[in-house]
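Student: Quick one, what's the 3D model for this:
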Amino acid sequence: MKSPQHLFLFTAAPIVASAYTLHHQQRHPSFAVHNTHPYPQQRSSSRSLYRTDVDPSTLDVLTTSITNSLSDISNKIASRGKQEETHSSESSSSSSLFPAAGGVTLRQAEVEHGMPWKNSVDPKAYADDDDDLLYMKFWEWQMDFMEENLTDLQIVSCTNEDGTDFSHNINKEKKARIVNVCATSKEYRKIRMTYYDAGDNTQVFNAVWYPDPEYNLPVLGIDLLAFNRKKYLAIVDFQPIHDEEKDHSNTYEHLLKPIKEKYDSLKGRMSSKFYDETQHFSEQMLFARFDDEDIVSRDLFPAFKSYVKTHLNLIRSTERRPEDVDMVLSKIKAYDTYSAERDPATGLFAAMYGKEWAEDFVHDFLFSMSVRAEEGATPPANPFMGGGGPPRQGGGNPHAPQQQQPRP
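Tutor: This next block holds a predicted model:
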């Protein structure tokens, strides 16, 4: 591939021939490379350069101006190339995130697979119910909130390095589909959203908001599930990346407590039988198991919106600390690895879309900074998603497997 300097050799002649026009042309790093009409429309000034009666000093001034302009443009392109190379290296080492090709917008990514869906993939699902996609309003509200409130919002590709596209998958035989969108902004390194629709069997909305690593702050985690429209599970939390709240740049539980106090239905506690709830869960986590669907709209939806707004406000009130980036990314790596090893959805996705797809999805998309075990991920037992029935009564950690799978 030719260097920027070589490219300018091929474009310099026509630019010299139109020196006056170039001198007044708005300078842009890609001008000489991408302009499909390198010759100006007005050619009188360029022809005058070859007249014998032109003052030599004028030509010297114009030539000097051109030389300086080309040097300036070349330096800008070289600088931009180094920045892109650095960004690519950082993205690869931190999370394998990269912008989607073609400048895809948030709305374009959303509608690519028909989102927001209006009806379930299963035509038998709640034929008499207009609300067969229970959590779609959470998806729609979050999309609107991101678009209206985040700075420099960009879509991130859902394709991993092996070329697997995780943006959509469907099992027509089992009537189950999944859609994913991933974005980045100045406030957040990564925001991923997932909607899983399996008709009257399972409805899931999941989202995780990772702050930019210059903010030493908790991750916002959202997990909302419905089983047979009889049993419901909800978790919304500022998930700490440190063992102690005080080790974050700002404390935050005092911001969440007044919100949680409004909703008695969301004050449940998960069992510690399989899970250490002090690790990556806060004291103000919204947690609920319930069988009254009215709670979704009455309590869960407004509480969810309040937690999302509060998380963004926390970021905006926190000073950036570039010196913390390496430390924060190491904590996120530990968080992702911990979560990937225990994600209860792995078994469901393996059953629906195959083990290889499920493992790659968990490690390359859901928790993209996780470290895989050498023998590969072992899907945990998953007794309540994807046809296994509702969660058992009496609590239990929503993210933990009911039975820990031994590793070789």
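Student: contacts, neighbours, all on C-alpha from now
Tutor: Fine.
Student: which SS class is the residue nearest to residue 323 when sequence neighbours are not counted?
Tutor: Distance criterion C-alpha to C-alpha, 6 or more residues apart in numbering; nearest residue to residue 323, sequence neighbours excluded, is residue 214 at 7.5 Å. State at residue 214, reduced to three classes by DSSP: H, G, I helix; E, B strand; the rest coil: coil.
Student: ok, now how distant is residue 214 from residue 315?
Tutor: Counting by C-alpha to C-alpha, to the nearest Å, the gap from residue 214 to residue 315 is 10 Å.
Student: go on, residue 56?
Tutor: Residue 56 is 60 Å from residue 315, by C-alpha to C-alpha.
Student: Could you check which of these two has the larger neighbour count?
Tutor: Between residue 56 and residue 315, counted using other C-alpha atoms under 10 Å, the more crowded position is residue 315 (20 against 11).
Student: Now do the same contact list for residue 7.
Tutor: Residue 7 is in contact with residue 33, counting by C-alpha atoms under 8 Å, 6 or more residues apart in numbering.
Student: name the element it belongs to?
Tutor: Assigning secondary structure by DSSP states H and E places residue 7 in helix 4-17.
Student: Just after that helix, pick out the following helix or strand.
Tutor: Note on helix 4-17: by DSSP H and E, the next helix or strand toward the C-terminus is helix 19-24.
Student: Here is the second sequence; please produce its structure so I can put it next to the first one:
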Amino acid sequence: MRFIQGQLDGEGLSIGNELFRCIGLRKLHLEVARLGNGLQILHSVWFPDPHYDLPIFGADIVAGPAGISAAIVDLSPTSDALPEQLIQRLEARPWPAFRQGRELPAWGSAIFSNKVCFIRPDGADEEAAFQELVSHYLQVMATSVIEATPEPSTALTTVRRYEGQLNYCLQQKRNDKTRRVLEKAFDSAWADRYIDMLLFDNPPEL
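Tutor: Now for the predicted structure:
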């Protein structure tokens, strides 16, 4: 799965994946995809180990010849809400005044936090501002990972975070756009395996 090639509407589709893990994070996934000389996609998700009180970091950028059409970043809670200290760290940096906000799909509204940023960058200045915002979210996430301590598998908070991550993966799998592209470039069974086993695999049982 590290490097995959296919065809979509007569153009070559290439997908590259990098996977990492560390204490506190069960999977760090970076995916880059390119369709011909046009569409480019960057997708990254950091899935926490449910034993740690950590959110899910997610970022996506979709770009074409005309520029970036969609950019999103979030630290999504796996329990009822983001930890208060994490919220304070996110709010320590002023929110950029982006001019073109985008509406979340219904499945996204069920899992993203109220700190999600989903935009169509309007010019190079907003592209740079979004990049800085992603860097800030990553720094907040990295600091939280370093400071986090594990809780037992039997702890109610651990179980809730596990269930929250299951729901996050379930909602992400309802993104029909991703599935349709993969089905068209490969086939339905392959698309299901790729989504279920790589993009949004469920956390191991506690």
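Student: Any chance you could list residues touching both of residue 214 and residue 315 of the first structure?
Tutor: Shared contacts of residue 214 of the first structure and residue 315, defined by C-alpha under 8 Å, 6+ apart, are absent.
Student: Quick check: residue 141 of the second structure touching residue 48?
Tutor: No - with contact defined as C-alpha atoms under 8 Å, residue 141 of the second structure does not count as touching residue 48 (10.3 Å).
Student: and the residue mapped onto residue 328 of the first structure from the second structure, helix, strand or coil?
Tutor: Residue 328 of the first structure maps onto residue 161 in the second structure, with residues paired by TM-score structural alignment. Following three-state DSSP, residue 161 of the second structure is assigned to helix.
Student: Now do the same contact list for residue 161 of the second structure.
Tutor: 50-51, 53, 78-79.
Student: any idea how far it lies from residue 72 of the second structure?
Tutor: In terms of C-alpha to C-alpha, residue 161 of the second structure sits 23 Å off from residue 72 of the second structure.
Student: Now do the counterpart of residue 135 of the second structure in the first structure against residue 187 of the first structure, distance only.
Tutor: Aligned counterpart of residue 135 of the second structure in the first structure: residue 305 (TM-score structural alignment). Separation of residue 305 of the first structure from residue 187 of the first structure (C-alpha to C-alpha): 18 Å.
Student: Nearest the middle, which residue of the second structure would you pick?
Tutor: Geometric centre of the second structure, nearest residue: residue 58, 2.5 Å, by C-alpha atoms, centre = their mean.
Student: list the buried ones in the helix holding residue 7 of the first structure?
Tutor: Across helix 4-17 of the first structure, burial judged by 16 or more other C-alpha atoms under 10 Å covers 4, 8, 12, 15-17.
Student: what ranges do the helices span in the second structure?
Tutor: Taking DSSP state H to define them, one finds helices in the second structure at 84-91, 106-109, 124-147, 156-172, 176-185, 188-194.
Student: can you redo these as a markdown table with distance to residue 18 of the second structure?
Tutor: Formatted as a markdown table, the helices of the second structure follow (distance: least, C-alpha to C-alpha, whole Å):
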| stretch | distance to residue 18 of the second structure |
| --- | --- |
| helix 84-91 | 27 |
| helix 106-109 | 24 |
| helix 124-147 | 17 |
| helix 156-172 | 19 |
| helix 176-185 | 18 |
| helix 188-194 | 14 |
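Student: Kindly indicate the member of the contacts of residue 161 of the second structure with the most neighbours.
Tutor: Ranked by neighbours (other C-alpha under 10 Å), those are led by residue 50, which has 30 neighbours.
Student: if I look at the corresponding residue of the first structure for that one, how far off is residue 328 of the first structure?
Tutor: Alignment note (TM-score structural alignment): residue 50 of the second structure maps to residue 213 of the first structure. Distance, residue 213 of the first structure to residue 328 of the first structure, by C-alpha to C-alpha: 6 Å.
Student: Can you give me the neighbour number for the closest residue to residue 145 of the second structure other than its chain neighbours?
Tutor: The shortest distance from residue 145 of the second structure to any non-neighbouring residue, by C-alpha to C-alpha, 6+ apart, is to residue 24 (6.0 Å). Residue 24 of the second structure has 21 neighbours, counted by other C-alpha under 10 Å.
Student: cool, and residue 313 of the first structure?
Tutor: For residue 313 of the first structure, using other C-alpha under 10 Å, the count is 11.
Student: ditto for residue 324 of the first structure
Tutor: Residues lying near residue 324 of the first structure (other C-alpha under 10 Å) number 14.
Student: Could you pull up the contacting residues of it?
Tutor: Shown in contact with residue 324 of the first structure (C-alpha under 8 Å, 6+ apart): 213-216.
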